[in-house]
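Q: okay, here's the prediction I keep looking at, along with the sequence it came from:
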Amino acid sequence: MRLLHLISSVDPRGGGPIEGVLRIHEALVALGHESELLSLDDPASAWVRECPVPLHAVGPSRTSYMYNANAVAWLREHAARYDAVIVNGLWQYAGFAAWRALHSSTTPYFVYTHGMLDPWFKRRYPLKHLKKWLYWPWAEYRVLRDAAAVIFTCEEERLLARQSFWLYRAREVVGSYGTSEPPADAAALTEVFLNRFPELRGKRSLLYLGRVHEKKGGDLLIDAFARVAADAPELQLVMAGPGDEGLVQRLASRAAELGISARITWTGMLLGDLKWGAFHAADVFCLPSHQENFGIAVVEALACGKPVLISDKVNIWREIEQDGAGLVAPDTLAGTIDTLQRWLALTPAAVAAMRVAARRSFRDRFQVGQVAETLVRIIGEHTPGSGVASTPSRPRRTGAGTLPEGQ
């Protein structure tokens, strides 16, 4: 197959979606398929120049919505070259551009929502949700309704997606998601990281790695760490990732109030060897998120044999708990304290067993090669004339309302 991945931006600060796209691209190529990216970035952007895969950047785009008139024209001109287009994410122009260009064409498109229909956003940002309702019927609803399939990364995401808008219709498919094997030289990568942050030598580090965003529960982690820090003087909390400067400052101020500033290392965004070195140097990965569709960083930690301490709002928490690859609790201060205390109470033998379970969980569930194979199968099953025998499912509808088919 020849596939085109459509994403608003390849900026690595975007977190999990672009990281996932890059890893799936690699796996598809390894399976013998052709894979390219289309983004709405300015071609002069540094992250476009540094993108390691074939990329068509049709920006620059205007406004935070990433409106870009070039996207529709480009897709209409070139879509016939591809067997399918894979849209990544909602709420920016990329998805609507795909609908405008492709919904009446012979090239099917598929959508990964990446958790962007999670009802947490509706509860947390009710005014933004009302604003989204203004264009939901005329944009995102149609994007989902007319997609060959909407691919959810796990069953939890599929069920939650039905709760945000009563006007909802989609051909729902539960696929899989994951990442590639990490670089193999753990000792060398650990040294790269510790050389950059020497204050971590000889410490046991609790690693948070990802965007610093209020949904990620960084405040819970800092408050919970303050509760256990005095009883575990060898622990150091590592806060790694880009984020809003105002939020980072508020979290740092909170740490100062709690008297634990010296016990927290703020690294900023980590890429390449530094990122993998942070995983390998860590004792455990922590993410008490209020909303997390999948959590690429969670899976990257598992790939490095690191147990994970997560909330039950990380949508793969059931798989983690079932595999014994980490500890799970509610996304509250009490829940976050509980996972840290239970982790600290584990015997060395129990910790070693959890590390083995973490690695096994990644190998059995989240290797990107399996993800790519599943994606190819889904595309084949939902693409007429692909040669894959299947009966495409009819659109499932939740709630009382739909628009007429021609709208």
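A: Structure received.
Q: for the rest of this, base every contact and every neighbour count on C-alpha atoms.
A: Fine.
Q: quick check, residue 221 in contact with residue 288.
A: Yes. Under the criterion of Cα atoms under 8 Å, residue 221 lies in contact with residue 288, with a separation of 6.7 Å.
Q: who touches both of those two?
A: residue 336 (Cα atoms under 8 Å, 6 or more residues apart in numbering).
Q: more neighbours, the two?
A: More crowded of residue 221 and residue 288, by other Cα atoms under 10 Å: residue 288, with 30 against 26.
Q: put this beside the first:
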Amino acid sequence: MKILRVIWSMDPKEGGPCQGIRNSVPELAKLGVYNEVVSLDLPDSKFIAGESFTIHAVGPRSGPWSYNAKLKPWLLENLQRFDAVIVHGLWQYHSYATMKALSQLKKQNPAISIPKLYVMPHGMLDPWFQKAKGRKLKAIRNWVFWKLVEGKVVNHADGVLFTCNAELKLARETFRPYHPLREINVSYGIKSPPSFSDSMRHSFLSACPDVKEFPYFLFLSRINYKKGVDILIQAYSIVLQECMARNKTLPKLVIAGPGIDSGYGLPLHKLVSENTLLSQHIFFPGMLSGAVKWGAFYGCEAFILPSHQENFGIAVVEALACSKPVLISNQVNIWTEIEEANAGIIEEDTLNGIVNMLKKWMELSEAGKEKMGRSAKNVFNTQFAIEPAALQFLKGIQQ
């Protein structure tokens, strides 16, 4: 089977969709499935070099819609080489171009065989995006796009692919008309991380030397309003002062990821840097990858992600794979699986919720934390490993 993935960008800074492709393609190759990717990145982008699969970068893209005049001609020339095409993500030109190219091919020659079209929204149909504070204009834009473009893409595709059952159900609440031909929970997973080594720890400590040998919580994701970083810092400050008053030691907080130089990230960095107490406990090492990232995971006491909306949470699963308990909000779509496995602490995505989360962790005994870590590894092996996820993915698109 040959699959074409169409995505706006393979830049790791763009978040989970491109990482999901990088996780699944090598495992699908073991099952005899051939994949290529076409993206709107610049051909000389550094993050494309060295990949084990073919990426056709036809960028650059321009404007808020990520328009690219080269994409549709490329699709018209190449689509017939594939059995299926998967559009990753919505609200960008690549979904429209794929639909139009397939339609044009069919009109030109009704007898030809064209690939099946699947759409993988990666949480972009979640109702949070239409209701969240500060997104009123974007919500109106999305409704317009839905009526003009995306509704047709979703409802006319051969199937819509979801990473978990919670995402599938939430997608039904957001837009009308919504009547996809098939809704398919194809699951999601990651490959097992490399085994821990001292070089990983040294690499991380070089990137974040202020942590030294102190215990720490790890936040590793985009520094963005959706991720709840602002309430995380507020909650941490509250619990830190309470711990100091009781002569207890709260682990440091490492906030790693791109976006610290954004309009959202800069005020948070300033808030911490100008506060003597917080600046000694909260650190921003930037985006971490490779051995540095795995050193951060293996060295942390627990992973924390208080997101207001999280389709799946690859970083959450990476933490589980490293036997680390996860402290997450109940807006991370895989929270029920984690709670049932006792692999973490789940709370509301509010200031009080995150305060309670940190306090619950501090009340756990060392034996309780170790047990939760073992449960984290177990739930990764049974529900989020790449091998069963790849099989479920293939089964979903072959039905």
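A: That came through, no problem. Note that the coordinates shown come from a computational prediction; the quantities given were computed from them, not determined experimentally.
Q: got a TM-score for the two of them?
A: Superposed pair, TM-score by TM-score structural alignment, normalised by the length of the second structure: 0.92. Supporting alignment: 381 aligned residues with a Cα RMSD of 1.6 Å.
Q: identify the residue of the second structure aligned to residue 210 of the first structure.
A: Under the alignment (TM-score structural alignment), residue 210 of the first structure maps onto residue 221 of the second structure.
Q: which one in the first structure is aligned with residue 196 of the second structure?
A: Under the alignment (TM-score structural alignment), residue 196 of the second structure pairs with residue 185 in the first structure.
Q: residue 254 of the first structure: what's it in contact with?
A: Contacts for residue 254 of the first structure (Cα under 8 Å, 6+ apart) come out as residue 222.
Q: any idea how far residue 159 of the first structure is from the counterpart of residue 158 of the second structure in the first structure?
A: Residue 158 of the second structure maps onto residue 148 in the first structure when the alignment is built from TM-score structural alignment. According to Cα to Cα, to the nearest Å, residue 148 of the first structure stands 19 Å off from residue 159 of the first structure.
Q: of the two, who's got more company?
A: Of the pair residue 148 of the first structure and residue 159, residue 148 is the one with more neighbours under other Cα under 10 Å, namely 28 against 12.
Q: where's the more buried one relative to residue 188 of the first structure, distance?
A: To residue 188 of the first structure, residue 148 of the first structure is 45 Å away according to Cα to Cα.
Q: circling back: residues in contact with the match of residue 196 of the second structure?
A: Residue 185 of the first structure makes no contacts at all, as judged by Cα under 8 Å, 6+ apart.
Q: so which bits of stretch 169-186 of the second structure are buried?
A: 170, 171, 172, 174, 175, 180, 183, 184, 185, 186 (16 or more other Cα atoms under 10 Å).
Q: so who does residue 14 of the first structure touch?
A: Shown in contact with residue 14 of the first structure (Cα under 8 Å, 6+ apart): residue 211.
Q: can you give me the strands in the stretch 151-300 of the second structure?
A: Taking DSSP state E, counting those that start in this stretch as the criterion, the stretch 151-300 of the second structure contains strands spanning 159-162, 183-185, 216-220, 252-256, 282-286.
Q: now these in JSON lines, with distance to residue 53 of the second structure?
A: JSON lines is the format used below for the strands of the stretch 151-300 of the second structure (distance: least, Cα to Cα, whole Å):
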{"stretch": "strand 159-162", "distance to residue 53 of the second structure": "22"}
{"stretch": "strand 183-185", "distance to residue 53 of the second structure": "25"}
{"stretch": "strand 216-220", "distance to residue 53 of the second structure": "26"}
{"stretch": "strand 252-256", "distance to residue 53 of the second structure": "28"}
{"stretch": "strand 282-286", "distance to residue 53 of the second structure": "28"}
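Q: which one, of those strands, ends up nearest to residue 108 of the second structure?
A: Nearest to residue 108 of the second structure, of all those, is strand 159-162, at 23.6 Å by Cα to Cα.
Q: now the closest one on the first structure. Mean distance?
A: Compared with the first structure after fitting, strand 159-162 of the second structure deviates on average by 0.7 Å (mean Cα distance after the TM-score superposition for the first structure).
Q: list the contacts of that strand.
A: For strand 159-162 of the second structure, the surrounding residues in contact (Cα under 8 Å, 6+ apart) are 117-123, 154, 168, 180-187, 397.
Q: surely the match of residue 210 of the first structure is in contact with residue 256?
A: Yes. Between residue 221 of the second structure and residue 256 there is a contact at 6.5 Å, judged by Cα under 8 Å.
Q: which of those two has more neighbours?
A: Neighbour count, other Cα under 10 Å: between residue 221 of the second structure and residue 256, residue 221 has more, with 26 against 22.
Q: how far away is the residue lying closest to the more buried one once chain neighbours are set aside from residue 56 of the second structure?
A: Nearest residue to residue 221 of the second structure, sequence neighbours excluded (Cα to Cα, 6 or more residues apart in numbering): residue 257, at 5.0 Å. Separation of residue 257 of the second structure from residue 56 of the second structure (Cα to Cα): 26 Å.
Q: those two: who's more crowded?
A: When residue 257 of the second structure and residue 56 are compared for neighbours, residue 257 comes out ahead with 20 against 17, by other Cα under 10 Å.
Q: contacts only, for the aligned residue in the first structure for residue 265 of the second structure.
A: Matched to the first structure by TM-score structural alignment, residue 265 of the second structure sits across from residue 248. Applying Cα under 8 Å, 6+ apart, we find residue 248 of the first structure in contact with residue 212.
Q: could you measure residue 248 of the first structure against residue 222 of the first structure, distance?
A: For residue 248 of the first structure relative to residue 222 of the first structure (Cα to Cα), the value is 12 Å.
Q: which residues touch stretch 207-216 of the first structure?
A: The contact list for stretch 207-216 of the first structure, computed with Cα under 8 Å, 6+ apart, reads 13-15, 218, 237-244, 247-248, 278-279, 282-292, 297.
Q: can you select the buried ones from those residues in ChimeraX?
A: In ChimeraX syntax, the buried subset of those is picked out as below (16+ other Cα under 10 Å):
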select :13,15,218,237,238,239,240,241,242,243,248,278,279,282,283,284,285,286,287,288,289,290,291,292,297
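Q: just the contacts of stretch 207-216 of the first structure: which are in helices?
A: 218, 247, 248, 278, 279, 297 (DSSP state H).
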